[in-house]
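Novice: Here is a sequence together with a model predicted from it:
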Amino acid sequence: MADVAAVAGVSHQTVSRVLNGHASVRGETRERVQEAIEQLGYRRNSAARALATSRSATLGVVTTGSALFGPTSTLIAVEEAARDRGYFVSVATLRTYDTSSMHQALEHFMAQGVDGIVVIAPHDDVAAAVESFRAPVPVVVVAALEERPESALAPGSTPSATMSVAVDQRAGARAATEHLLGLGHADVLHVAGPQDWFDARERAAGWREALEARGVVPARPRTCSWSAKDGYQAGRDLAEAVVAGEGPTAVLAGNDQLALGILRALWERGLRVPDDVSVVGFDDVAGAAYFVPPLTTVRQPFATLGAHCVAMVLASLSGETVAVERIEPELVVRSSTGPPRRP
C-alpha cells in the first residue's frame, strides 16, 4: 500500500479509503490510485487485513450436501452475494445431520475466525442442531424456524439466538392452488415432499389454506420423496382415478421433479395435460419451460435469498437489529394448467 501511495502521489490513508470503497475520495484521486494498483499488480493481504481489523472477511456456510435444486441453488446464491460484498465463503458439507456433526462443522468455522455463518437448513434435524449451538458470531438459518415443532429441538438443549430467512413457501403453494381453483377445478390433489422438510410442510400448509378458504375439505396429501420416480408412482394412481371418473382434475406437485414424474405417468395412460388434468410444480428448475407441456410452477428468487442472507449477517455485525425475513416467490403460468374439461 505504501508503494501504491507513492506512485499515486497520495497518502497511505487515501489508498485504504479507495480499497474500502469510501465515498469521501474524489473521482480523479480514485482513478489515480486504481491506475497505480494496476501498474504495480497490488493485491490485498487478507491475513494482514484480518489482523488489523479483527475481521476475516469470510463467511462460513453449512450445507447438507444435497444435490436437490433448492439447497444447491441457495448455496450458489449465498456465495455470489458474499463475493459481491467483498467476502470469501468457506463451505462445510454435512452427510449426517446429528448434533455432533453440526457442532463439529461450526467449531471448524470458529477456528477459521469467520465473521458469520449461514446454515442451509432444509429439515428439522439440521435446524435443531444449529439451535443448540451458542455461536459468538451472527448465524443466519435458511429455514422457516418459527414453524419448527418444539419436538425437533434436542432434549435438554437451549435454543440459540439465530436469525432466519426463507422464501415464503406457504404463499407460493397458496398462489398455485388458488390459480387452479380459479380456473374452475373443484379440488386439487397435493403430491407433497417429505414432511421433515420445512419447505414441504409449508407448501402443504399453503395448499390446505387455499382449499379451506374456498370451502373445500382437503384430503390428505400424498407424501413422497422429492424424486421424479415417486412422482411417477403418484401419477399412475392419479391417472387410474381420473380414468375411472373419481380423481381430481388438478394436482400441485411438491417440486418440479415430482411434477415431471406425474406428467410421464399421465402421458402413458393416454391422458392429456391440461385437458384432462392440470399440473403445477414448484421451483422452476432449468428446463421446466421445456417439459411437455411447459410446466406451470412457482419460481423461487434464490439470488434475492442469497443477498438477504449476507445482508443479515453484515447488519448484525454492525449492531443492527435484524428481523426474520420472508421473500415472496412468483407463480409462473405456462401451458400445463387450464380449465377442466366440461362433461
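Specialist: Received, thanks.
Novice: Please make it C-alpha for all contacts and neighbour counts, starting now.
Specialist: Fine.
Novice: For Ala52, the count of nearby residues, please.
Specialist: Using other C-alpha atoms under 10 Å, Ala52 has 10 neighbouring residues.
Novice: just Val137 next, same as before
Specialist: Neighbours of Val137 (other C-alpha under 10 Å): 16.
Novice: ok, now which ones touch it?
Specialist: 114-117 (C-alpha atoms under 8 Å, 6 or more residues apart in numbering).
Novice: Please tell me how far the spatially most central residue of the chain sits from Gly193.
Specialist: With distances taken as C-alpha atoms, centre = their mean, Thr74 lies nearest the centre of the chain, 4.5 Å away. Thr74 sits at a distance of 18 Å from Gly193 (criterion: C-alpha to C-alpha, to the nearest Å).
Novice: picking that back up, ok, the residue nearest to the centre of the chain - contacts?
Specialist: Thr74 touches 120, 302-303, 305-306, counting by C-alpha under 8 Å, 6+ apart.
Novice: Swap in 10 Å and give it another go.
Specialist: Listed by C-alpha atoms under 10 Å, 6 or more residues apart in numbering, the contact set of Thr74 reads 63, 80, 120, 142, 300-306, 309.
Novice: Can you name the helix or strand that it falls in?
Specialist: helix 69-84 (DSSP states H and E).
Novice: what comes up buried for that helix?
Specialist: Using 16 or more other C-alpha atoms under 10 Å as the test for burial, helix 69-84 gives 70-75, 77-82.
Novice: From one end of stretch 326-339 to the other, what's the distance?
Specialist: One end of stretch 326-339 to the other measures 31 Å (C-alpha to C-alpha).
Novice: My error: substitute stretch 308-324 in the last question.
Specialist: 10 Å.
Novice: buried set for it?
Specialist: Result for stretch 308-324 [16+ other C-alpha under 10 Å]: buried residues 308-314, 316.
Novice: Take this one as well and set it beside the first:
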Amino acid sequence: MSTRKTAKRPSIFEVAKRAGVSHQTVSRVINHSPNVAQATRAKVEQAIDELGYRPSNSARALASRTTRTIGVIAGGQRFYGPVSSLAAIETMAREHGMFVSVAMVHEALCSQEEFDNLCDMFGQQGVDGYIFLTPTDVMLQSACRAKVTQPRVLVTSTHGKMSIQEGMRLLGAEQRRKVSLVGVDQWGGMEGIMRLIDKFGHRNVLLFAGPTQWRDAATRLLAWNKLCTQYGVNSITVQCSVWESGEAYQRMNHILENIGSNGGRLPTCVVCSNDQMAIGVIRALLEHGVHVPQDVSVTGFDDMPGMSNLFPPLTTVRQDFDDLGTMAMRELLYLLGEGDEPGYTMSRHGVGLAPADVIVRQSVREAARR
C-alpha cells in the first residue's frame, strides 16, 4: 500500500540559502525593515516566491514577543455607528500587518465578569493591545476596571453618569500611562443644531432624548439643556428608552393627540437625538396632517445612509464613524510604539474628538407663526 508524504513546509533557513543571505536578512525583509538593500530584498522576495515560503506566526511571536493581534470588545452591535467604526479599525490594522480579534457584547447588559472573561480569552491569544468600544456607562466602567497590562484605547463619549475623571481613577498609575480615549464631538454637534434653529427663529422646541445609559445620549442632553439657557429657547424633553423609531413614533402620536384634545400649541421644531427617532417623529406628524417643515421642522443626529432621500431630506449631524475607528487605531499604534503621537483639533476632558458637522437639508426652515 502506498503512503502519501506530506510536503515539508520550507523554512526561513532554506530561503536564506536560496537567496545567498543570512536568515536574519530574510527576517528583516519579511518584517519590512528599511535596513535592507533593494537588490538584496529582490533576491529574498524571489526566493520566497520560488519556495512558496509563508512566515510562521507562532515563530514570529516567539522572536518578536508580539503577535501582531489586537483584541476588540465592542458594544452596540445592532447600530450603524459602532459597526462602521469596527470596519475602519480592521481596515487600518490590516494596513499595518495586524490582525483583529473581535468580541461583541450587549452594551447595557455586559457585566464586569463577562468583560473580564473576554479579556482573559484575548490574553491567552497574546494580544498586543486592546480597543474597547464603550457606548454605555456600564461598559466604560468595565473597561476601566479590566485587569490588563497591555495598552488600551477607549472609544466613548465625554459625559455620562460616570465622568471620565472617575473612570480614570479606577486605573492604577502605570495603567493610566497606557490608556487613550477618543470619541465624537457630541457637544459640538448639538451646538451646531442650536445655532441653526436659532437662525430660523425657533423658540418652542421638543427634544427627543436617547436612552439614559448611553453616554452619547447623556452628552447631547446635557449640551442641549445648557444651550437652551444660553440661547433663550423653551424646550421640553421627551425621554426615550431606546434609539429606535417605533417608540419615538408612539410618543409623538401621544403628544399630538393631547394637543388636539386639550387645545395645546405645536412646537415649531423637534430635535431628535438620532435619525431613527426623527423618522418616527416625521411619520407621526405627517399622519396627523402636520407638514414638515412648513408647520414643524425636524432634525436628526448621525446622518445614516439614506437620510438625504427621506421625505423631506433630513437635516442631521454627520458623525464620521470611519474617522473615529481610524483615530482609535492610530492611538493604539502610538501606545505600541509604532506611530507618531496623534494630534486633534479638539479634545474635552481628556478625550480626543472627531468633528460632528451639521448637514442642512429640507427638513428645517423658518419657524412657523402660531
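Specialist: Nice, I can see it. Since the structure is predicted, the reported quantities are computational estimates derived from the model, not experimental observations.
Novice: Could you find the counterpart of the residue nearest to the centre of structure 1 in structure 2?
Specialist: Using TM-score structural alignment as the criterion, Thr74 of structure 1 maps onto Ser85 of structure 2.
Novice: now that match: how far from Trp224 of structure 2?
Specialist: Per C-alpha to C-alpha, Ser85 of structure 2 is found 25 Å from Trp224 of structure 2.
Novice: Check Gln250 of structure 2 too.
Specialist: 23 Å.
Novice: Need the contacts of Val137 of structure 1 in JSON lines (columns: distance to Pro343 of structure 1 and neighbour count).
Specialist: Listed next are the contacts of Val137 of structure 1 as JSON lines, based on distance: C-alpha to C-alpha, whole Å; neighbours: other C-alpha atoms under 10 Å:
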{"residue": "Val114", "distance to Pro343 of structure 1": "63", "neighbour count": "22"}
{"residue": "Asp115", "distance to Pro343 of structure 1": "63", "neighbour count": "22"}
{"residue": "Gly116", "distance to Pro343 of structure 1": "59", "neighbour count": "25"}
{"residue": "Ile117", "distance to Pro343 of structure 1": "57", "neighbour count": "26"}
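Novice: Distance check, the residue nearest to Ala50 of structure 1 when sequence neighbours are not counted against Pro218 of structure 1.
Specialist: Nearest residue to Ala50 of structure 1 in three dimensions, chain neighbours excluded: Ser56, at 4.7 Å (C-alpha to C-alpha, 6 or more residues apart in numbering). Look at Ser56 of structure 1 and Pro218 of structure 1: by C-alpha to C-alpha, they are 51 Å apart.
Novice: rewinding a little: map the residue nearest to Ala50 of structure 1 onto structure 2.
Specialist: In structure 2, Ser56 of structure 1 lands on Thr67 (TM-score structural alignment).
Novice: what's the answer for Arg203 of structure 1, then?
Specialist: Match for Arg203 of structure 1 (TM-score structural alignment): Arg220.
Novice: which parts of the regular element (helix or strand) spanning its match are buried?
Specialist: Using DSSP H and E, Arg220 of structure 2 sits in helix 215-231. Residues of helix 215-231 of structure 2 classed as buried: 215-221, 223-225, 227-228 (neighbour count, 16+ other C-alpha under 10 Å).
Novice: now the next helix or strand after it against helix 215-231, angle please.
Specialist: Scanning forward in sequence from helix 215-231 of structure 2 by DSSP H and E, the next helix or strand is strand 234-239. Counting by axes from the mean of the first three to the mean of the last three C-alpha atoms, to 10 degrees, strand 234-239 of structure 2 lies at 170 degrees to helix 215-231.
Novice: which residues touch strand 234-239 of structure 2?
Specialist: Defining contact as C-alpha under 10 Å, 6+ apart, one finds that strand 234-239 of structure 2 is touched by 202-212, 221, 224-225, 228-229, 248, 251-252, 255, 267, 269-272.
Novice: OK, contacts around the aligned partner of Ile131 of structure 2 in structure 1?
Specialist: Aligned counterpart of Ile131 of structure 2 in structure 1: Val118 (TM-score structural alignment). Contact partners of Val118 of structure 1, counting by C-alpha under 10 Å, 6+ apart, are 59-63, 75, 78, 89, 91, 138-142, 163-165, 306, 309-310, 312-313.
Novice: do Val242 of structure 1 as well
Specialist: Neighbours of Val242 of structure 1 in contact, by C-alpha under 10 Å, 6+ apart: 236, 248-249, 266, 271, 276-277.
Novice: Likewise for Ala42 of structure 2?
Specialist: Under the criterion of C-alpha under 10 Å, 6+ apart, the neighbours of Ala42 of structure 2 are 19, 29, 36, 48.
Novice: cool, Ser151 of structure 1 as well?
Specialist: Neighbouring residues of Ser151 of structure 1 by C-alpha under 10 Å, 6+ apart: 124, 128.
Novice: Just the contacts of Val118 of structure 1: which are in helices?
Specialist: Under the assignment DSSP state H, these contribute 75, 78, 306, 309-310, 312-313 to helices.
Novice: quick one on the thing from earlier: Ser56 and Pro218 of structure 1: which has the busier surroundings?
Specialist: Ser56 (20 against 16).
Novice: Helix or strand: which one has that one?
Specialist: Counting by DSSP H and E, no helix or strand carries Ser56 of structure 1.
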